[in-house]
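[1] Next come a sequence and a model predicted from it.
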Amino acid sequence: MTDFADTQSMGLEEHPSIDAALDEFRKHIKEYRKVSNDEGVWLFLSTLGCWSVTSPILQLAAFAVALIIFSKRLKNRIKEKKSFPKSEEIIRQRIHEESVGKEVLQRRLARLENIRGAYRIGMRPIFDNGVFAICWLFYGASVVLHMMH
């Protein structure tokens, strides 16, 4: 089993086994959640910094720059670019195409469903992260408050 940090991309189409693809999928979800929480802290700190700018126009520019930097940092730290539902769909298709025997098919589908259930895929996973959600809400409230003044 390869370590997530060692993988360039999940490359679900290239995995030699479906079981390895399932392992990578689970690791990718866990890593995504960790990274988004880590980067959420930086979004929070940069939002606090935006409030120290006294000029309203420059403050608005600071909010925009903070969002751009946050988005770029998050994008650069996430190795796999496919959405969770798209990755799940690719794995599900491979399971149906490559599983030999009904028992193997059912075992792999059950494993995929366990991963899906454990990480609530399809329920906007990015907002399942408490730290990230709070930091994002603070950023949004700050921008709205700025616009109201």
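    Cool, the structure landed.
[2] From now on I want contacts and neighbour counts done on CA atoms only, so please keep to that.
    Will do.
[3] What are the contacting residues of stretch 122-136?
    With Cα atoms under 8 Å, 6 or more residues apart in numbering as the test, stretch 122-136 has contacts from 33, 36-41, 43-44, 84-85, 119.
[4] who does the one helix or strand Ala21 maps to touch, helix- and strand-wise?
    Using DSSP states H and E, Ala21 sits within helix 18-51. Applying 3 or more Cα pairs under 8 Å, 6 or more residues apart in numbering; DSSP states H and E, one finds that helix 18-51 contacts helix 56-77, helix 84-98, helix 102-119, helix 130-148.
[5] can you pull the buried residues of the last one?
    With burial defined by 16 or more other Cα atoms under 10 Å, the residues of helix 130-148 counted as buried are 131-136, 138-139, 142-143.
[6] quick one on the thing from earlier: filter the contacts of stretch 122-136 to the buried ones?
    Neighbour-count burial (16+ other Cα under 10 Å) applied to these gives 33, 36-37, 39-41, 43-44, 84, 119.
[7] Next one: the spatially most central residue of the chain relative to Ser71, how far apart?
    By Cα atoms, centre = their mean, the chain has its centre lying nearest to Tyr32, at 4.0 Å. Distance from Tyr32 to Ser71, counting by Cα to Cα, to the nearest Å: 13 Å.
[8] In addition, the following structure is provided for comparison:
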Amino acid sequence: MTNKAFKKIYEFHENIENYRRSLNLEAIWLFVATLGCWSVNSDIIRVFSLSITFFLFSFQAYHRLPNKKSFEKIRMEAQREINALPNPEIKDQYQKELDEIVSTKLSTSSAIAGSSIFFLCFSFWFLSVIYWAMPKFWH
């Protein structure tokens, strides 16, 4: 029982780390593809290429994850395993570990720091779309 709880806590931590690593890796390709979209002269093809770039990025980032469950679902699975532990001392210890992961790894500052390349590259993609669309649609 103890090993199952530990395994679920470890899985929760690893899923967060893998997700951020995947986002950062795919974000580099998002940046390169966005630069490629700007080399297209036709507006309609540029819109199409920027859209495809975003959808391919989203698809790749999601499919790189070995575990497709949400953070909350994995956390709840770990919580169930912790609650099933018979020893109150071990239960408290594991609960503290889980709470520590939630407070440190799922905080906004941790998400930004751990996915900084993603935020930078996605901001570039988003601002590129806005920069291109502003004069076209908002005269």
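    Arrived safely, thanks for sending. Since the structure is predicted, the reported quantities are computational estimates derived from the model, not experimental observations.
[9] ok so, going back, give me the range in the second structure that the helix holding Ala21 of the first structure lines up against.
    Alignment of helix 18-51 of the first structure against the second structure: residues 5-38, by TM-score structural alignment.
[10] Now the matching stretch: buried residues?
    5-6, 8-9, 11-13, 15-16, 19-28, 30-31, 33-34, 37-38.
[11] Check the offset of stretch 117-132 of the second structure from the chain's centre.
    Mean-position distance between stretch 117-132 of the second structure and its chain equals 16 Å (Cα atoms, centre = their mean, to the nearest Å).
[12] Give me the range in the first structure that it lines up against.
    Residue span in the first structure matched to stretch 117-132 of the second structure, by TM-score structural alignment: 131-146.
[13] Likewise for stretch 64-78 of the second structure?
    So stretch 64-78 of the second structure sits over residues 77-91 in the first structure, by TM-score structural alignment.
[14] start to end distance for that stretch?
    Stretch 77-91 of the first structure: ends 23 Å apart by Cα to Cα.
[15] same deal with stretch 36-50 of the second structure?
    Stretch 36-50 of the second structure stretches 9 Å from its first residue to its last (Cα to Cα).
[16] Quick one: residues in contact with it.
    The contact list for stretch 36-50 of the second structure, computed with Cα under 8 Å, 6+ apart, reads 34, 129.
[17] Quick check: buried residues in it?
    Across stretch 36-50 of the second structure, burial judged by 16+ other Cα under 10 Å covers 37-38, 46-47, 49-50.
[18] how about CSV for the residues you listed, with distance to Glu100 of the second structure added?
    Putting the buried residues of stretch 36-50 of the second structure into CSV (distance: Cα to Cα, whole Å) gives the following:
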residue, distance to Glu100 of the second structure
Cys37, 42
Trp38, 44
Arg46, 45
Val47, 43
Ser49, 42
Leu50, 39
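[19] May I ask which two of those are separated the most?
    The most widely separated members of the buried residues of stretch 36-50 of the second structure, counting by Cα to Cα, are Trp38 and Val47 (10.0 Å).
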